[in-house]
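Colleague: take this sequence and fold it.
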Amino acid sequence: MTNKLAPEVQTAYKKALIARDNSYSPYSHFKVGAAVKFKDCDDVFVGCNVENASYGATICAERNAIWSGVAAVGKRDMEYLIVVADQDEPVPPCALCLQVISEFYDPKMPIYLGNLNGIQKCYLLEEILPVPFNSFVA
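Modeller: Reported below is the predicted structural model:
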């Protein structure tokens, strides 16, 4: 699937792959990298999972990438997200990350899931999270 993607997405995948290598995951040994592209911004922001002995202090790669982008350019709508892990079957964002993603909600936003061999799947946000919590908030 990777070869069929826009060069910009392929480059962002490579950045997520590099971020994955920087993962600090001494407890799970499960390294994850992510890259996020915001609309109206040329930069791609990356993150990796960073674990802590106090598991609640752990941060996922997706949230790490999103927070990095927000810190650099402020809150913006997301154009796409890429998640990379070393699994035959690519892994989607966890429920907590999906909730965070919903703050930057565009139901048609693609979420690319990859492994070390490239991007394997693509889902729209609305497919993974059809009813976000923020749709209930007045």
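
Colleague: switch to C-alpha atoms for all contacts and neighbour counts from now on
Modeller: Noted.

Colleague: and the lengthiest helix in the chain, which residues are buried?
Modeller: Looking across the chain with DSSP state H, the single longest helix is helix 7-21. Buried residues in helix 7-21, defined by neighbour count with 16 or more other Cα atoms under 10 Å: 9-10, 12-20.

Colleague: here's the other one to compare against:
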Amino acid sequence: MPDLNALIDAARDAMGNAYAPYSNFSVGAAILGPSGQIFAGANVENAAYPQGQCAETSAIGAMILGGDRAIREIVVMGGKPGDGLLCTPCGGCRQRLREFAAPNTPIHVCGPEGLRRTFTLAELLPHSFGPDNLDF
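Modeller: A predicted model of the protein is given here:
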């Protein structure tokens, strides 16, 4: 099973391949699926701003394509080395993560130098609406 450093490295590599010509703010994400595979993604901006795609969304798409349907843990990486800022998932990505992650799923927020802080999904998205709300 890959360790946290492998996830951080995958997110760092993805961040290096981000397409962010408008904001100049590159983000990478790496998901560990239940199969043990790592799925990475980068943000992809678009001149029509709302048409861009977040790194977490790209990584989720790669996970689904790879055959996994759950997130065991995720790394989200953004910012400049040593700036100390937290590049947490945006609101839309928090909801996307909720679709595939349990409330206790670790979300590791990193800068290029490594781990800055770990949250659970429940900490970032308390009282969330998810698939279990639709069980009849």
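
Colleague: how about the buried residues of helix 7-21 of the first structure, which pair is most distant?
Modeller: Largest separation among these by Cα to Cα: Val9 and Arg20, giving 16.3 Å.

Colleague: just give me the residue right at the centre of the second structure.
Modeller: Nearest to the geometric centre of the second structure sits Glu56, at 3.5 Å (Cα atoms, centre = their mean).

Colleague: in which helix or strand would I find that residue?
Modeller: helix 55-65 (DSSP states H and E).

Colleague: where in the first structure does that helix align, residue-wise?
Modeller: Helix 55-65 of the second structure corresponds to residues 61-71 in the first structure, going by TM-score structural alignment.

Colleague: and that stretch, how far out from the chain's middle?
Modeller: With Cα atoms, centre = their mean, to the nearest Å as the basis, stretch 61-71 of the first structure stands 9 Å off its chain's centre.

Colleague: what about it, how far off from the second structure?
Modeller: Once fitted to the second structure, stretch 61-71 of the first structure is off its aligned match by 0.6 Å on average (mean Cα distance after the TM-score superposition for the first structure).

Colleague: picking up where we left off before, run through who's touching the helix holding Glu56 of the second structure.
Modeller: Residues from elsewhere that reach helix 55-65 of the second structure (Cα atoms under 8 Å, 6 or more residues apart in numbering): 27-31, 33, 38-44, 69, 76, 89, 93, 96-97.

Colleague: aligned partner of Gly47 of the first structure in the second structure?
Modeller: In the second structure, Gly47 of the first structure lines up with Gly41, judged by TM-score structural alignment.
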